[in-house]
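Undergrad: Take a look and give me a structure for this.
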Amino acid sequence: MVFVAVFSDRAWQFWQRWHIVLVSVFGISALTYWSILQGQDQNWDLRNYHYSAVYRLLNNRLLWDIAPSQIQSWFNPFPYIPYYIAIRSLPPIVSGSLMAIVAGINIVLVYALTLSLFKGSLTPLKSVTAIAATLIGATAPMFLSEVGTTFIDNVMSLFIVGAGLILIRMYRNPDGSGDVVRAGWAGLLLGIAFGFKQTVAVFIAGLVLATVVTCLLSRRSPVRPVLGLFVGGLVGTALSVGWWSYFLFTTYGNPLFPFYNKIFQSPYFPLTNFIDVNFLPKSFMAAVGYPIQWALGNSFVSCEMFFRDFRFVMLYALLAVGAVFLLRPVRAVEPTKSMPGLLDRNACVFLFVFFVFSYVAWISMFAIHRYLVPLEILTGAFSVMLLAVSVRNRTAFIIVVAILTPALVLTTIPASWGRSSFGRSWFDVRGVDSINKPDTLYVVVEGGGAPLGYVIPFFGKTSRFVRIAGNMMLTPGVGLGASAKDVIDNHKGPIRSLQVKEQMIPEDLKHLRIFGLEPSATDCGTITTKFDVLQSCQLERVSPPAPGGSASVVP
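TA: Sure thing, here's the model as predicted:
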């Protein structure tokens, strides 16, 4: 074996003892270094709600401001608390590095899960295969693009992959004792993930289905594992989103506000089930073609940003052969010297069912590429599993892995959500003091949907923000629009607009007038940040226009 020569006896003993630690240290260090080279995160969601949502939560502003971050104002803020503390307390390069380190924990989970696909003790072949699989997953374009950012998709993957690892290893106990406890811990992780981000439901469903199928194929009762998943999931969900759902329900009458409002019928939002369908495939053939589009660089079918990725189109070439082996009836044991003979059948069936079902569910419900991160980082593990089935000779397997791994890594172009150079301040907001006065009401009228929530913490605590335009347009007298109109009409202090400089369009002016406001032509000030140049103008009260009429100034 070629790899045996690489390790002396002493080196191999050292590797056997410390391989998890070594993979973790080298992998996390590499990702952190890469993130530092990319620069400071400035993604749209960070500027819209990641930062301001936590500020509003911790400063009792949840009902003080109205829709300051548009429809995202009601996303669960709890998973972003660590990011808020890091940004607020540490130099940008340090806080960004900490974000990268957290994302890097995925590396050790993927490495451990890949090893779990094989039977027996650690060998050089298994180690190198797991490293290759981890490298393929860790350089996936969406995962890599989010390293060192405030996106939590690569945090959700920690819970999903971690739960999957627990469930896969559960099958190593042949008599099923302890299944409830192990599945309960996995369910706890999944419940926490679901509470933080409900879009992970497709992966939770995939893990539950994989658990049931693997139990049945191994002639094992799925009742206890499913019970453990259910109970653990309830506890995890209650811990991560229980208080937030209670707050939304008692305030707006909808525990998922503003989503699924056709079901809960909150008077504060239209009776619709808001769903982002921008990236959903228009047909079955279009869905089948998505991986081909990603390989060609036409990433805009599932993402706002450009990227290129050959991983999923490569899986097409391996799936058919892999399915024949993994789901065929049990027969004679594979020769131990063949690659299939090294595989743990239960672990491979589990990963196969989870991966395929979750992908189909994802592309059917969302097709938003950021949500695919938990599968992206497992593409390497899934690939080597299918390769081990397809390329039965060990030498041939090693050669294919040695070619495939650098080919996938080097042809990948990760997405970019916006980066800037590190400095002393994450946001570098200036000019607020020159325009801000106590008890000022700021009406955000950026109809184009520009993310402005991040500047809220830099104004005084008595300042108040009402956003009437963006991806959630408010109308006086209707739902939250009525609340906004009431705040505007009864405000006793100064009222000012807030928008990106020179981007107030006629539709924005018209929307202001509907709320009885009009900007002053003389009293305007500028606020600069690391990302934007903002403008704030004094607003005068006017009589709202009658249909077809014009507004008049209120004396």
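
Undergrad: use CA for all of it now, contacts and neighbours both
TA: Will do.

Undergrad: what's the offset of stretch 439-446 from the middle of its chain?
TA: 30 Å (C-alpha atoms, centre = their mean, to the nearest Å).

Undergrad: no no, stretch 188-206
TA: 11 Å.

Undergrad: Next: stretch 23-33.
TA: Taking mean C-alpha positions (C-alpha atoms, centre = their mean), stretch 23-33 and its chain are 21 Å apart.

Undergrad: Ok, stretch 355-366 next?
TA: Counting by C-alpha atoms, centre = their mean, stretch 355-366 comes out at 15 Å from the chain centroid.

Undergrad: how about this one, so we can line them up?
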Amino acid sequence: RRAAGWLALSGLVMGVGAGLKLTNATFALALCAALLTVGGGWWQRLRLSLVFGVAVLAGLAAAAGHWFLRMWLMFGNPLFPQMNDVFRSPLAQPVGVADTAHLPHNLAEALLWPFIFTLDGHRVSELVMRQMIWPVVYVLFIALAVRLLAGRLRGAGTGASASAAAGDATAGRERLLLVFFALGYLGWLKLFGIYRYLVPLELLAPLTVWLLLQRLCKPQLARRAGAWALTLCAIVVFPFSAWSHSGWTAAGFTADDPGLADPSSSLVYTVHGDPPMGWMATLLPPQVPVVALAGGFPESPAYLERIRALAASRHGTHYVMLVAAANHEELTLAKKNQLASWLGQTGSDAACARLERMMAKVRFHVGVEPLAAPDGPRCRLALLPQYRIDLAARNLALQRKAAEDLQRYGLRLRPDSCRVHRAAIGTEPYPYQLCEVDK
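TA: Got it, this is the predicted structure:
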């Protein structure tokens, strides 16, 4: 009963996690299956697995049940538009809507996947982070599988360390972790292949390497090999790129009011899925419906008919909302100039020469620009030519692309009506364009 209680609590937490982020469901399934491998009789293991599974469903219902119900009542698909090949909502194509771009292309790639995405991080992520621990843990799992198979064929154990582990009270917990890790990886490999969905296993990878070495080697060798392997894997990951972070503000999301003439009868379209603009819909007047076109949604004839009916009911001005060009390098330029001035690197010709030598050795995307003023700073930092952007030309290109997309829906963009407005996430500006559309 005590074990069942703890499993019910952990299953509830796992279910809440899956409800908040559905990609975690693969790990809930992996752990539910891994519980069948712990010690005790078959019926006891099955009962514990069932307790955990029911608790997962309860946590899932608590975290996302209200949303599933709302989507079901509105669209006839609790995961709309995902898995519409199963639920067949008329407002989307009957497809599963799965991102397969990051999956292995064939069986050979699937078998070598940890090596492939370690060498080419772009196969699984937009950002590159070289994690050498994945080939290490993969090879160790294969070595353990070969050793277990050889021992089974010989009718013997798997070696001294494995035999000792089998008699240890912690062997069942180690087996649970290793089986969970393997099943979680296989589920991720089959469904996603996107690295950020693998983070739960990434956190467990060092411990998994350590446990595998304990089963494969004598204790002293296992400790030494584990220390060296984990240290080297930690070092190899540097340097790495990151998404960076926006500075904190009182309001996380802000946008200028575009001043719509009659929000109660207006309509706003969006026409690109990347970068996403759904967050902007919450900042427009609440009576204005926002409709996504040409954004990758699996549109069905019923969906298009619903859009036409909505458009016909809105007799005011129709708009299209587009992203506006912004040079994020310019945002950090002022801070870099302030830092250079504070360090005393702009007040004399000698200091400017020293600053120029420094900028030639670091990747700050800036160069040193001399100033002719007789007093004040003698130089300043300026963006290198390749990092300067013609914002007006970029906005015009975005308008032309949007006009092509809108034509497919019988709509015409009016370029002369386009205006750029401010919007931001934290301190990071994400300006947008609003243009009028002829019906």
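
Undergrad: any idea how far the most centrally placed residue in the second structure is from residue 127 of the second structure?
TA: Taking C-alpha atoms, centre = their mean, the centroid of the second structure lies closest to residue 196, which sits 5.2 Å from it. Distance, residue 196 of the second structure to residue 127 of the second structure, by C-alpha to C-alpha, to the nearest Å: 10 Å.

Undergrad: And for residue 42 of the second structure?
TA: Residue 42 of the second structure is 44 Å from residue 127 of the second structure, by C-alpha to C-alpha.

Undergrad: Show me what the residue nearest to the centre of the second structure aligns to in the first structure.
TA: With TM-score structural alignment defining the correspondence, residue 196 of the second structure maps onto residue 370 in the first structure.

Undergrad: from what I can see its match touches residue 155, true?
TA: No: the pair residue 370 of the first structure / residue 155 is not scored as a contact, 11.9 Å apart, by C-alpha atoms under 8 Å.

Undergrad: Overlap of the contact sets of these two?
TA: Between them, residue 370 of the first structure and residue 155 share no contacting residue under C-alpha atoms under 8 Å, 6 or more residues apart in numbering.

Undergrad: who touches the nearest residue to residue 212 of the second structure once chain neighbours are set aside in this structure?
TA: Spatial nearest neighbour of residue 212 of the second structure, excluding adjacent residues (C-alpha to C-alpha, 6 or more residues apart in numbering): residue 140 at 6.4 Å. By C-alpha under 8 Å, 6+ apart, residue 140 of the second structure lies in contact with 209, 212-213.

Undergrad: host element of residue 140 of the second structure?
TA: Element membership for residue 140 of the second structure, per DSSP states H and E: helix 133-154.

Undergrad: before we move on, what about residue 493 of the first structure?
TA: Using DSSP H and E, no helix or strand contains residue 493 of the first structure.

Undergrad: Next, residue 473 of the first structure: secondary structure please.
TA: coil (DSSP: H, G, I helix; E, B strand; the rest coil).

Undergrad: Please name the residues that touch residue 517 of the first structure.
TA: By C-alpha under 8 Å, 6+ apart, the neighbours of residue 517 of the first structure are 539-544.

Undergrad: mapped onto the second structure, which of these hold?
TA: With both residues aligned by TM-score structural alignment, their matches' C-alpha atoms under 8 Å, the contacts of the contacts of residue 517 of the first structure that the second structure also has are 539-541.

Undergrad: What is the nearest of the contacts of residue 140 of the second structure to residue 238 of the second structure?
TA: Of all those, residue 238 of the second structure sits closest to residue 209, with 19.8 Å by C-alpha to C-alpha.
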